[in-house]
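Enquirer: What follows is a predicted protein model with its sequence.
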Amino acid sequence: MDHTPNANYSRPSLLSAAQGESSPLVLRLARTGIWSACYFVFYFLQQLAELFAPLLLIAGVLWKALPSVVGSLSHVAVAADPQARDAIGNVAAAIPQNIVVAGHDLTASGLIWDGILLMGLAAAGATLATIAGKNV
């Protein structure tokens, strides 16, 4: 029986395995560059989504609630001066249901939905940026 007294039969360490793989420096730099670019894109999209999501959501909710608020004011104004009632009626009639901007039809519920979708995009961007950051 031939037994080596100082033989190490355990698995090789990760450091020695990493040193054993001699991948070219250029490939490692390219991999780091690609993951860094992905991290930048995901984090940038997350920041934009976190900026615009609450703005769109609040604008949509206010636009959706505005006709109800003006309607309640007109009910209060019934007992008031007829001129005030007419002025409130004109304001209520001036609130648009939709606005067309550069060929896009904007509505209150559409703004609310876009705000919610941007919140989802922010969450996805945060997740993907974390994954990309771990791979850098």
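Expert: Cool, got the structure.
Enquirer: contacts and neighbour counts: CA atoms only from here.
Expert: OK.
Enquirer: quick one: which helix or strand includes the residue nearest the centre of the chain?
Expert: Centroid check for the chain by CA atoms, centre = their mean gives residue 122 as the closest residue, at 2.3 Å. Using DSSP states H and E, residue 122 sits within helix 108-135.
Enquirer: just checking, what packs against that helix?
Expert: Where contact means 3 or more CA pairs under 8 Å, 6 or more residues apart in numbering; DSSP states H and E, helix 108-135 is packed against helix 25-77.
Enquirer: Skip ahead from the helix it packs on and say which helix or strand is next.
Expert: helix 82-94.
Enquirer: next structured bit after that next one?
Expert: strand 98-101.
Enquirer: Now do that following strand: distance to the chain's middle.
Expert: Its chain's C-alpha centre and that of strand 98-101 lie 23 Å apart, by CA atoms, centre = their mean, to the nearest Å.
Enquirer: helices or strands next to that strand in the packing?
Expert: Judged by 3+ CA pairs under 8 Å, 6+ apart, the packing partners of strand 98-101 are strand 104-107.
Enquirer: adding another structure so you can compare the two:
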Amino acid sequence: MMRPRVNDTGSNPNVIAILRMALWSVCYFVFYFGQQIAELLAPLVLILGIGWALLPHVVDAITTSLPNADPQARDVMNHVAGNIPQQITLAGHLMTPSSLIFDGFLLMALAAIGATISALAARNM
């Protein structure tokens, strides 16, 4: 009868291989999941930030480009332009157009990092 080979630590090499595979599988899942979430949210956050930053300029351009417009319509547009918030606090987080744009780029970087690390984890599995 042949005994299983035992390494220096006294454990079976198959157990170490299974544990190593389990560790890399968890790493792959975590980073791939983070990559997918970041790829989904990055364009949404970036477009929302750019749109919010451009909205006051667009409304102001519409208001000033119509010199012969109805004064009542011009007053409504000025009221709308004046009521666009510069910042919003949502659940204790302060959001501005520039912070949303920055967060969009950070999410893109997170997606790239997640892709790189998940590829390394897949290679080591």
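Expert: Good, I have the coordinates. These numbers come from a predicted model, not from an experiment.
Enquirer: re earlier: which residue in structure 2 aligns with the residue nearest to the centre of structure 1?
Expert: Mapped onto structure 2 by TM-score structural alignment, residue 122 of structure 1 lines up with residue 111.
Enquirer: And its match, how far from residue 39 of structure 2?
Expert: Distance, residue 111 of structure 2 to residue 39 of structure 2, by CA to CA, to the nearest Å: 6 Å.
Enquirer: With residue 112 of structure 2 instead?
Expert: For residue 112 of structure 2 relative to residue 39 of structure 2 (CA to CA), the value is 9 Å.
Enquirer: Who has more neighbours out of the two?
Expert: Legend: neighbour count by other CA atoms under 10 Å for residue 112 of structure 2 and residue 39, higher for residue 39 (19 against 15).
Enquirer: How about the equivalent of that one over in structure 1, nearest residue that isn't a chain neighbour?
Expert: Matched by TM-score structural alignment, residue 39 of structure 2 corresponds to residue 50 in structure 1. Closest residue to residue 50 of structure 1 apart from its sequence neighbours, by CA to CA, 6 or more residues apart in numbering: residue 122 at 5.9 Å.
Enquirer: how about the one you found, what does it touch?
Expert: Residues in contact with residue 122 of structure 1, defined by CA atoms under 8 Å, 6 or more residues apart in numbering, are 45, 46, 47, 48, 49, 50.
Enquirer: The same query, at a cut-off of 10 Å, please.
Expert: 42-51, 53, 116, 128 (CA atoms under 10 Å, 6 or more residues apart in numbering).
Enquirer: Save those as a markdown table, and put in distance to residue 107 of structure 1 too.
Expert: A markdown table is the format used below for the contacts of residue 122 of structure 1 (distance: CA to CA, whole Å):
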| residue | distance to residue 107 of structure 1 |
| --- | --- |
| 42 | 28 |
| 43 | 29 |
| 44 | 27 |
| 45 | 24 |
| 46 | 24 |
| 47 | 24 |
| 48 | 21 |
| 49 | 19 |
| 50 | 21 |
| 51 | 20 |
| 53 | 15 |
| 116 | 14 |
| 128 | 31 |
